[in-house]
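**Student:** what follows is a predicted structure for the sequence shown.
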Amino acid sequence: MPFKTSGKFRAVLQQYKYKERQIICFVKIVPQIVALYKLEPDKNYNWMSPNRWTKLESSIWNLVDSIGNWEKDAPNIQTELIVDHIKVKVCANNELRTQLEVLLPPAKDEDLYLELTLEYMSISTKEPQQVLAPAPEVKTLQLNDMNEEEVLNTFENYREHFDLVAGSCKYEFDISSYMSIGHTHVTHILSKYMREGMMNKLTEIYCKVFDVAYCPLVYDRLLPLWIIHLLMDKYKLSEDETLKQLADQFKYQSNLHTLNKNLFN
């Protein structure tokens, strides 16, 4: 008798720490129904890959980070996201606090319980239409007044942090960002020429750990981290403030691009 999956979904319970709060996510992964020739339809969960899980976590981090009034808004989260062909329903569910108390340490009042339902969108699935409104204007922070020599000379200032981050992800399967900030968030901060100089410096030191030229460690994690440090120093911001600023800048620019594109379609 074949060993087959059953049930309506696969459940994953994941805890995250956001600042001083715990975010508890009860994730329901809805299977794809696969019908192969002369075989009974089967349920497939393998579409949820490690890479997609990383992108999901990044989207949830951005969602939580966008909460303005935690006490008022967090308990009322109810939204739908599209993440790499996955329809993600996110709903705050305080009933999970009681249901999961036998599995988790005692909860604090400020902890947030989220229920997520993930459903893979096949090619035939129509993506929901969204009516986009102009996002609130965000002041864009730049580093245009720095030349390449000035930027490269700051390397040793942040070397200890670079070493720590590089060492911690030596065996990481998928590297796509630093604290949800990837290379796409920082390409407008410095010129391509300047970024290439920074990547050459980072590659020379850190990519000997990886058998690739411009490894993800440099492109997606250390380069954003370096630019984050530069912005923190220039604008006297904390790391949290800088991360939020970059996320807001990226969201604003992406929104403008989408609106402008729709105007000419």
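**Tutor:** Now that the structure is in, tell me what you want to look at.
**Student:** from here on, contacts and neighbour counts on C-alpha atoms
**Tutor:** Will do.
**Student:** and residue 228, what element?
**Tutor:** helix 223-235 (DSSP states H and E).
**Student:** and that helix, what does it pack against?
**Tutor:** Counting contacts by 3 or more CA pairs under 8 Å, 6 or more residues apart in numbering; DSSP states H and E, helix 223-235 is packed against helix 155-168, helix 183-186, helix 192-206, helix 239-263.
**Student:** could you measure from residue 96 over to residue 16?
**Tutor:** As judged by CA to CA, to the nearest Å, residue 96 and residue 16 stand 15 Å apart.
**Student:** take the one below as the second:
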Amino acid sequence: MDKMEKEEVLSSFSKYKCDLDNFFKEHRISRTDNFMSIQHVHIIDIVKRNISEAMLARLGKVYGTNTAYASLVINALLPLWIARLFMDTFNFGTAEEAVRQIKDQLAYSTYLNALNNEPLESDLEMW
């Protein structure tokens, strides 16, 4: 996923827009802060930072920057979009398989960082 370019990822939006629209319509009236237990903090480092920022900008433009929808856009729609990218990139048949791979990848990355006593990149950027 880290080899994907911004234009390639952003152009995939139209492919997944129907899924994103449906998820937004179903969850906009309730508090939703994840997609299948994945939040933006879990997936933000899966793609390059400039790509995730561009993805958030696109989602905000389409679904609004209203604060009532901020958590839904950031914590649910972004992970949904990335899960769909995983499905296509790695030929997973279901979102569940993609989410399982994301969780496995996150766990392995956390393990390597702990083993090498290295903080996550996102931890460094907070300072």
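**Tutor:** Arrived safely, thanks for sending. This one's a predicted model, so the numbers in the text were calculated from it and none came from an experiment.
**Student:** just give me the residue right at the centre of the second structure.
**Tutor:** residue 79 (2.9 Å; CA atoms, centre = their mean).
**Student:** tell me the SS of the aligned residue in the first structure for residue 2 of the second structure?
**Tutor:** Per TM-score structural alignment, the equivalent position to residue 2 of the second structure in the first structure is residue 144. Counting by DSSP: H, G, I helix; E, B strand; the rest coil, the backbone at residue 144 of the first structure sits in coil.
**Student:** buried ones in the helix holding residue 228 of the first structure?
**Tutor:** 223-232 (16 or more other CA atoms under 10 Å).
**Student:** for that helix, grab the matching residue range in the second structure.
**Tutor:** Aligning helix 223-235 of the first structure against the second structure (TM-score structural alignment) gives residues 78-90.
**Student:** then stretch 176-195 of the first structure?
**Tutor:** The aligned range for stretch 176-195 of the first structure is 33-52, by TM-score structural alignment.
**Student:** now what about the matching stretch, what contacts it?
**Tutor:** For stretch 33-52 of the second structure, contacts defined as CA atoms under 8 Å, 6 or more residues apart in numbering pick out 1-2, 4-6, 9, 71-72, 74-80, 82, 96, 99, 102, 106, 121-122.
**Student:** cutoff 6 Å now
**Tutor:** For stretch 33-52 of the second structure, the external contacting residues (CA atoms under 6 Å, 6 or more residues apart in numbering) are 1-2, 6, 71-72, 75-76.
**Student:** thinking again about what came up before, and residue 96 and residue 16 of the first structure? Which one has more around it.
**Tutor:** Ranked by neighbour count (other CA atoms under 10 Å), residue 96 of the first structure and residue 16 place residue 96 first, with 16 against 13.
**Student:** run a quick neighbour tally on the closest residue in space to that one that isn't next to it in sequence.
**Tutor:** Sequence neighbours aside, residue 113 is the residue nearest to residue 96 of the first structure in space, at 6.5 Å (criterion: CA to CA, 6 or more residues apart in numbering). Neighbour count for residue 113 of the first structure, taken as other CA under 10 Å: 24.
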